[in-house]
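Student: sharing a model that was predicted from the sequence below.
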Amino acid sequence: MRDRVFFPSDILKPFVKNYWTCRHDADVMEVMYPSGCIELCIDISSNDTIRHRGNNSMKVPDLEVLGHWTIPTMAALKKGNTCIITRFQPYASSLFFPNPASDFTNESIDLCNIFYKESDDFYNRLMEQRSIEHKVAVLETFLIQRLINNKKNNRQLKLVEHLCSYVSNTDSFDIQNLSAYYGFSERYIQKLFMDWIGITPQKFFSVHRFNRSLELLRSSQASLTSIAFECGYYDQAHFIKEFKSYTGLTPSQVKKL
């Protein structure tokens, strides 16, 4: 469950949504919902977490870059498991990691395989801190240094930020409309999304729509048909099919969790 939320300093505010701690007080098999963002997850409890995806299972590294999940995924978490999670803005992860964002899609990547000794030093410094606040401060310092060192094209960054905003605020998605509105080819826009965000613009729209439906499912008593139409699905059957493709569960099953 989500425990505490921390917000980034001014220099990171345009690129990091928030940090939050997550602690589990019992063994649990948890459904992972696609967030539409890449996350950095740091296990500060040394409790093994096992990720289940289809027929495959893997032990999650202590320093994990968690990409977009577009297929049903579960996590087996032990009692006492505690993590600090950084949720980046959808367009911003490439400012902190040298890989194209698509390298992380449906993957759980050990940060030590990206930054090697730098990652070990960072994790050791973070674990030396006694309080969560001081751990988050070490995390902030690490991210600020990565941001300073990045060589990304800021004009492209701004364009991708605008593209994300456009897709997030539309009720339906058409790549031709997006291309015409911004004056760039469909192929170029597709490449920008894969490099900077990690998924196609169509999939980004789909995940955003899924999260809108999940929020309504949890917060309202509206029928599945009403939620489906409010979120832009063709009908209830379309809503259920897409929802299940991300979670392995129907909306009705998730509502009961």
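Tutor: Yep, that arrived.

Student: C-alpha only now, for contacts and for neighbours.
Tutor: OK.

Student: what's the first-to-last distance across stretch 51-70?
Tutor: Stretch 51-70 has an end-to-end distance of 14 Å (C-alpha to C-alpha, to the nearest Å).

Student: ok, residues contacting it?
Tutor: 33-44, 46, 48-50, 71-76, 101, 104-112, 123, 198-199, 245-246 (C-alpha atoms under 8 Å, 6 or more residues apart in numbering).

Student: this is the comparison structure:
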Amino acid sequence: MSWPPHPRLRGQVLGYRGCRLGMEVPRRRLELPVDVVTMFLGFGEPLRVQGAGTHAMPPSTVISLLAGPHEGAVIGEHAGRMCGIEVSMTSLAAFTLFGLPVDQLTNRIVDLTEPHGFPAPVAAGALAALPDWPERFARLDELLLARLDTGPTWSPQVEHLWRRLRLSRGRLAVSALAADVGWSGRHLESRFRQQLGLPPKRLARILRLQNALRMLTAGNRPLAQIAVDSGYYDQAHLGTDFKALTSCTPAQFRRIRAETPAMQALLTDRLAGHVTSAPLLAH
């Protein structure tokens, strides 16, 4: 069940998603790089997460987690049973709600059962005890609003530049961003790392990938055209970057997404406007 956050949170907290799965087979998904931070508050069933391809990240088994911005694909799997609430938020929201520099979360999966700036285990247990999803979402609103009012405030200049970079789909030069607010390139990079988790060039790389993914999954447009329209030098550049960030080629990804009706039934992108996932066969 999807649910909008409180009006004061909207625009930075992107949505809540309550899920309860009771499948008879394990489920594996390839999770792709996005410029979003994800918190999952689990109600008891473990998730196993590991890096895919060359994305070096040791395997971990968690119930509740915080996933920062990732520059490579991640494989998530569970035994077929899962229950909990997923909260998608911008990196700016994470900076305020968790009260820490976002680059401390970059390319990491944080186990929220360990001590952290946000009392996620308490929240997960309290949410699980409530009788239905609307009450859980309302309680989650209360928790996040309290953090919004007490956490550090993100920079309006960083928010402005992040929105410009997103609107350009990662095609604005760093020099143009810095000139817009009168910052040096070094200061711009420092503020982006602190509040967005990545410097502008690396964030732009993810935005270009997401634009290519949207076109790749929207039809049969030639890869050479997708490359040009997404800001890559040519098809070879698209292929190299795509493989590095997703662990597969554009053609392989197309096949994975459209392989069989059974796979289509498993497919749900987690966030509107983003291509976040692809189903994988369980081992």
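Tutor: It's in. Predicted, not measured: the structure shown is a model, and the values here were computed from it.

Student: can you calculate the TM-score here?
Tutor: Between these two chains, after superposing, the TM-score reads 0.90 (TM-score structural alignment, normalised by the length of structure 1); 248 aligned residues with a C-alpha RMSD of 1.8 Å.

Student: buried stuff in stretch 258-265 of structure 2?
Tutor: If you call a residue buried by 16 or more other C-alpha atoms under 10 Å, then stretch 258-265 of structure 2 has no buried ones at all.

Student: ChimeraX command to pick out the buried ones of the contacts of stretch 51-70 of structure 1?
Tutor: Applying 16+ other C-alpha under 10 Å to those, the buried members can be selected in ChimeraX as follows:
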select :33,34,35,36,37,38,39,40,41,42,43,44,49,50,71,72,73,74,75,76,101,104,105,106,108,109,110,111,112,123,198,199,246
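
Student: among the contacts of stretch 51-70 of structure 1, which lie within helices?
Tutor: Cys112, Tyr123, Ser245, Tyr246 (DSSP state H).

Student: what about the strands in structure 1?
Tutor: 2-6, 16-23, 28-31, 39-43, 50-53, 56-59, 63-66, 73-77, 82-88, 108-110 (DSSP state E).

Student: show me what the shortest one is packed against.
Tutor: Contacts of strand 108-110 of structure 1 with other secondary structure elements, assessed using 3 or more C-alpha pairs under 8 Å, 6 or more residues apart in numbering; DSSP states H and E, are made with strand 63-66.

Student: so where do the helices sit in the stretch 151-283 of structure 2?
Tutor: Counting by DSSP state H, counting those that start in this stretch, residue ranges of the helices within the stretch 151-283 of structure 2 are 156-167, 174-181, 185-196, 200-217, 223-229, 235-246, 250-258, 261-266.

Student: list the buried ones in the fourth one?
Tutor: Spelled out, that is helix 200-217 of structure 2. For helix 200-217 of structure 2, by 16+ other C-alpha under 10 Å, it's 200-201, 203-213, 215-216.

Student: hang on, Asn18 of structure 1 packs against Leu40?
Tutor: No - at 11.0 Å, Asn18 of structure 1 and Leu40 do not qualify as touching, with contact defined as C-alpha atoms under 8 Å.

Student: between these two, which contacts overlap?
Tutor: With C-alpha under 8 Å, 6+ apart as the test, Asn18 of structure 1 and Leu40 both reach Thr86, Arg87.

Student: how close does the residue of structure 2 most remote from its centre sit to Leu188 of structure 2?
Tutor: The centre of structure 2 is farthest from one residue, Gly182, which by C-alpha atoms, centre = their mean lies 29.7 Å away. For Gly182 of structure 2, the distance to Leu188 of structure 2 (C-alpha to C-alpha) stands at 9 Å.

Student: returning to that earlier point: next, format the ones in helices among the contacts of stretch 51-70 of structure 1 as CSV and append distance to Gln221 of structure 1.
Tutor: Shown next, in CSV, are these (distance: C-alpha to C-alpha, whole Å):
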residue, distance to Gln221 of structure 1
Cys112, 45
Tyr123, 44
Ser245, 23
Tyr246, 22
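
Student: just the closest of these to Pro90 of structure 1, please.
Tutor: Tyr246 (17.9 Å; C-alpha to C-alpha).

Student: quick one: map that closest one onto structure 2.
Tutor: Mapped onto structure 2 by TM-score structural alignment, Tyr246 of structure 1 lines up with Leu245.

Student: isn't its match up against Pro33?
Tutor: Yes - with contacts counted by C-alpha under 8 Å, Leu245 of structure 2 reaches Pro33, the gap being 7.0 Å.

Student: shared neighbours, the two?
Tutor: In contact with both Leu245 of structure 2 and Pro33: Glu71, Gly72, Ala73, using C-alpha under 8 Å, 6+ apart.

Student: chain center to stretch 29-44 of structure 1, what's the gap?
Tutor: 6 Å (C-alpha atoms, centre = their mean, to the nearest Å).

Student: actually stretch 203-217 of structure 1, sorry about that
Tutor: 13 Å.

Student: go on, stretch 66-75 of structure 2?
Tutor: 7 Å.

Student: check stretch 156-164 of structure 2 too.
Tutor: Distance, centroid of stretch 156-164 of structure 2 to centroid of chain: 19 Å (C-alpha atoms, centre = their mean).

Student: what's in contact with that stretch?
Tutor: Outside stretch 156-164 of structure 2, the residues that reach it (C-alpha under 8 Å, 6+ apart) are Leu92, Leu172, Leu177, Val181, Arg191, Phe192, Gln195.

Student: of the residues you listed, keep whichever come out buried.
Tutor: Leu92, Leu172, Leu177, Arg191, Phe192, Gln195.

Student: what's the most distant pair in these?
Tutor: Farthest-apart pair in these is Leu92 and Leu172; separation 19.7 Å (C-alpha to C-alpha).

Student: mind checking how far Asn220 of structure 2 is from Ile226 of structure 2?
Tutor: 10 Å.

Student: good, wrapping up.
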